[in-house]
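> Requesting a structural model of the entry that follows:
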Amino acid sequence: MTLISRVLGLVRDVVIATFVGAGVNADVYLFANRIPNFLRRLFAEGAFAQAFVPVLSEVKEKHGDDAVRELVAKVSGTLGVIVLGLTAFAIVASPIIVMVFGTGWFIDWWQGGEDAAKFDMASALLKITFPYLFFITFVALSGAVLNVYNKFAVAAFTPVFLNISIIACAILFKDTFSDTAYALAIGVFVGGLVQFFFQWPFLAKAGLLVRPKWGWNDEHVKRIRLLMLPAILGVSVHQLNALVDTVIASFLMTGSISWLYYADRLIEFPLGLFGIGIATVILPSLSKLHSTNNPAKFQETMDWALKMVLLMAFPALAGLIVLGPLIIKILYTHGEFTATDGQQVYFALMGYASGLVSYMTVKVLAPGYFARQDTKTPVRLGIIAMLSNIVFNFMLAPFYGFVGLAIATAMSATLNAGMLYWGLHQQGVYKLSKATMSWIARLVAATIFMVAALEYIKRSGWFATESFWQESVMLFSLIGVAVVVYFVSLILFGTRKRHFRQGA
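Take a look at the predicted model:
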């Protein structure tokens, strides 16, 4: 289900690149979508789930389904009121939000510069896209509830409707507005609404569809509140860094926000499919193991999760760098998106890709804290990583522009991953075993063989590339070769089926 969602996400990005390219309209739309999308990450895949799932799992194990329904009612009512107020404020005060997060555009608007129109357009688009936050909050809530009951498919499939809505609105309304960016923004709104209603029947079938009620002072709601606020920094450093990048990019040349976005979307494909996917599955299990006081199984589960994400992280990193130009050309270089834009996206992609292993590792290590309801440690480490990213930004952006922002994000993620692991090691919760170190060595060696094979084939001229379809065949052929070489190499290095099962 996650794979279907991610593939359609790439199709959506192809449509965006084709219709708005990487110019002014693209920068503004992506900015207006970035803020509610950033908050979606906090609620759907980040802080909310990391705080809510452990408490809900504990309530389920100790008090049963009736207590679960009562907690869901109070959380949905309390969170719904807060997010509704935030959404209403954002719609009214959208110029203020753009002023804060698009400071470069605001200054240009204030001084009557050439980018003044960006500020006005961003303010208008934000009024359309921000209600998405209200809808997705309840989508995240219902998805977390279903996950606790080991029903993962519905929540994983739900994002498909957002992608379909954006694609459909872009195609249907591209000639309705003077700027296609408005059609894309309407697609975001419609997508949120469809996702909102999609999960209701599944909740009803599971007996978990309840009437929301206010519960600010409820004992369990208080615990979720206390866990959630620190978790925003503890698990969402990558998203926070991306938001900081957007603010700084508003001072850079037109196209910087778009180039960073398209590069980040290619990183998000393996990250979402494997990193976030595995992290979503292990959190309820880790929470249950902690509640039943089973540290040995806790360690085994984390070890399995880390091995699985690294199994995909190393070849994904290498594949994006080696095949990046061809991937970008096939996916994005159409319509309004130029070859120059593609080259700029590749530069940003190399910067982001250098931190892909770290992004995935963070997604697995952070649940090791939140499953034990420890928010103090990851929030402290998250603050350090975020401040480091800002420092790295100001060190690198003056020399490397938007590429420096991507490199800074990768550097801060690597720092964050290292600190998270060291913290778990110091607490005696998780440490790398000799078997896992051997596993990592085999993965690195297999990745090197894979890269060597790809480079040999690329330079041999075996594939003629004169058209879009020929290039597509070449890309999928190279991916096929990469998969075969990678896994055959793993087998030659001693990897067997039992290594995938250990800890599962």
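> Could you use CA atoms for every contact and neighbour count after this?
OK.
> Figure out the helix or strand that I164 lives in.
Taking DSSP states H and E as the definition, I164 sits inside helix 159-173.
> Which positions within the helix or strand that that helix is followed by qualify as buried?
Proceeding N to C from helix 159-173, the next assigned helix or strand is helix 180-198, under DSSP H and E. For helix 180-198, the neighbour count (16 or more other C-alpha atoms under 10 Å) marks 180-196 as buried.
> which residues touch helix 180-198?
16, 19-20, 25-26, 28-29, 33, 125, 128-133, 135-136, 138-139, 158-159, 161-170, 173-174, 176-177 (C-alpha atoms under 8 Å, 6 or more residues apart in numbering).
> Tell me, how many residues neighbour E219?
Using other C-alpha atoms under 10 Å, E219 has 10 neighbouring residues.
> ok, it to N241 distance?
33 Å (C-alpha to C-alpha, to the nearest Å).
> ditto for N150
Counting by C-alpha to C-alpha - N150 and N241 are separated by 32 Å.
> okay, those two: which has more neighbours?
Ranked by neighbour count (other C-alpha under 10 Å), N150 and N241 place N241 first, with 25 against 12.
> That one is in what secondary structure piece?
helix 237-249.
> remind me, longest helix of the chain?
Taking DSSP state H as the criterion, the chain has its longest helix at helix 376-426.
> next up, for comparison:
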Amino acid sequence: MSLMRSSMIASAATFCCRFTGLVRELVYTSLFGATGALDAFYTAFRIPNTLRDLFAEGALSQSYTSVASKTRQQDGEEAAWNLTRKIATQLTTLMLAIITIGILVSGPIMEAMYPATGKARDLTLATGLCQTMWPFIGFASLSALVMGALNICGSFGLPMLASAAFNIVSVIFGLAIGYCFDPHFGPMALYGFAIGVVLGGGAQLAVQLPKLRQAGFRWKPDWNWKDLRCKKIWFLMLPGVVASGVTQLNVLINNTFALQLESGSVTALSAAFRLWQLPVGLFGVATGMVVLPSVSRMILGEDRKLISDHIAKALRFVSFFAVPSTIALGLLGTEIVSLIFQRGEFTAGASELTGNVLASYALGLLGYAGIKVVQPVFMAVEKPWAPMIMAVIALGISVSLNYYFVNILHCNAAWLAVTTSIITTLNFAAYYIYLSRLMGSSGAGTLLPGFIRIILAGLPMAAIYAIGHYYLFDGFTSWGFWPKLLSLALVGGIGGIAYLAAAWILKVPELNAFRKRFAR
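As a prediction, the model looks like this:
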């Protein structure tokens, strides 16, 4: 199966995941608005969810996939399943310990994140919600392991759809249980959604198990802690936790600083981040998932030039979608937020703030998408320590910039998103340069010609969206739903057609390849 075809399958599944995640976010904001109570929920969820991001889309899945792919190719399928049993046993034990510790230390963690005065009620709520949601990380981590096991068998669609199961179950049960706590959906109803998060994590794991059994896996505990391949997985994972999670850790830092700002700032960051992740999840995460197993196999052949070209093609494929996404989110951020979120308790003022945050996030979308493709390769070549050092440096810069923007300049939440964009862009540049040195080739001859054409194709689209934002959408947040939808669809559609037409004129290879795959 080709890189593009596999990526498109994974991307289609990821779209379902991201779309249902957007619906979940919409339910939260419509019921609770950009308030201190919803800020408390997001803050409480941020701790276990950050660990989920590190494991599910980061270090554990990547390190396991790298080692298990090589094991399967060298020693056969049964050897790979034996390795999976050992890692599953060790992971279950580790997660039980982490959940227990997490519940016990939730109070001190929330106290450390919240400002010293002014939000005592929100602090109490956040602590209770955090304790309720800790079991989620156990289900999510095991789900990440199953996802990696299915990936090495060539199955990419179902593992990505599993996150959609989480979103659907967490919303349905959250609404039902939240209604039991408070029929008027006051702050206490958030406990229902916290329980829904845990049930959704269980559903995310459960939907993948039949496919895993069909692939040949049979579960039984294996307590062999001395297996060398298991040690290699954990060895690769530990530095990878930091390296792959720099953006997630930066979001956690942003969350802490946002608690010092006006109420609703955390909600604005979360809602904007959800929209920012939609295109990244569609093509960056999906392509990175497909690249890792193939690069792990290529390493065995020691053809480094081929690997560089393979990565360059993946980056070009991602750029074909990331460039127009950057333009749309950057120039029409407020309009998109207003159309999607502005209803119920989510006001026009919240739309303005969230739109500004989204536009700031958009500056780093290309870098973030590139990280999702490039960073997993370090697992395949078993060089995780250098990315970890780069990530630690990036986090230091992030804290410094956030402190400067919030505590010295007294800026709003949008500047926290600017920090994220700066860090992700610098991080991608460092990863790419170092990886080029490892491979002995940057793949620039494959990457740059196509990438420059994609940028040029985006210029007419940017001009159309700029005109729409500055001259046609004045007072957009006060419009009704249908005028918003029709006008944004019209301007968005014209801009999209302009981009595709320019890509066709400039003979962007990804356009023709995508058209053929999509037609199939």
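> all helices for the stretch 401-520 of structure 2, in order.
Here the stretch 401-520 of structure 2 has its helices, by DSSP state H, counting those that start in this stretch, at 414-439, 444-467, 481-505, 509-519.
> Just name the most buried of the ones you listed.
Mean neighbour count, computed with mean count of other C-alpha atoms under 10 Å, is highest for helix 414-439 among the helices of the stretch 401-520 of structure 2, reaching a mean of 21.
> so it aligns onto which residues of structure 1?
Under TM-score structural alignment, helix 414-439 of structure 2 corresponds to residues 403-428 of structure 1.
> Output the residue interval of structure 1 matched by stretch 270-283 of structure 2.
Under TM-score structural alignment, the match for stretch 270-283 of structure 2 is residues 261-274.
> Which residue in structure 1 aligns with S69 of structure 2?
Following TM-score structural alignment, the counterpart assigned to S69 of structure 2 within structure 1 is S57.
> Determine how far the helix or strand containing its match lies from the middle of the whole chain.
Assigned by DSSP H and E, S57 of structure 1 falls within helix 47-63. Taking C-alpha atoms, centre = their mean, to the nearest Å, the mean C-alpha location of helix 47-63 of structure 1 is offset from the chain mean by 22 Å.
> swap in stretch 109-125 of structure 1?
Mean C-alpha position of stretch 109-125 of structure 1 versus that of the full chain (C-alpha atoms, centre = their mean) differs by 28 Å.
> Over to stretch 164-180 of structure 1?
With C-alpha atoms, centre = their mean, you get 24 Å for stretch 164-180 of structure 1.
> Could you check the angle whatever helix or strand comes next after the helix holding S57 of structure 1 makes with helix 47-63?
From helix 47-63 of structure 1 onward toward the C-terminus, using DSSP H and E, the following helix or strand is helix 65-92. Going by axes from the mean of the first three to the mean of the last three C-alpha atoms, to 10 degrees, helix 65-92 of structure 1 is angled at 160 degrees with respect to helix 47-63.
> Skipping adjacent residues, who's closest to P270 of structure 1 in space?
A316 (6.8 Å; C-alpha to C-alpha, 6 or more residues apart in numbering).
> give me the stretch of structure 2 that stretch 34-42 of structure 1 matches.
The aligned range for stretch 34-42 of structure 1 is 46-54, by TM-score structural alignment.
> now that stretch, how far from the chain's geometric center?
What separates the centre of stretch 46-54 of structure 2 from the centre of its chain is 11 Å, taken as C-alpha atoms, centre = their mean.
> Over to stretch 436-450 of structure 1?
Per C-alpha atoms, centre = their mean, the centroid offset for stretch 436-450 of structure 1 relative to its chain is 25 Å.
> Pretty sure G443 is one of the things S308 of structure 2 touches, is it not?
Yes - here S308 of structure 2 reaches G443: they are 5.1 Å apart, a contact under C-alpha atoms under 8 Å.
> Looking at these two, which one has more neighbours?
Applying other C-alpha under 10 Å to S308 of structure 2 and G443 shows that S308 carries more neighbours, namely 23 against 19.
> Enumerate every residue touching the more buried one.
When contacts are counted by C-alpha under 8 Å, 6+ apart, S308 of structure 2 touches S436, M439, S441, S442, G443.
> For R437 of structure 2, see how far away it is.
10 Å.
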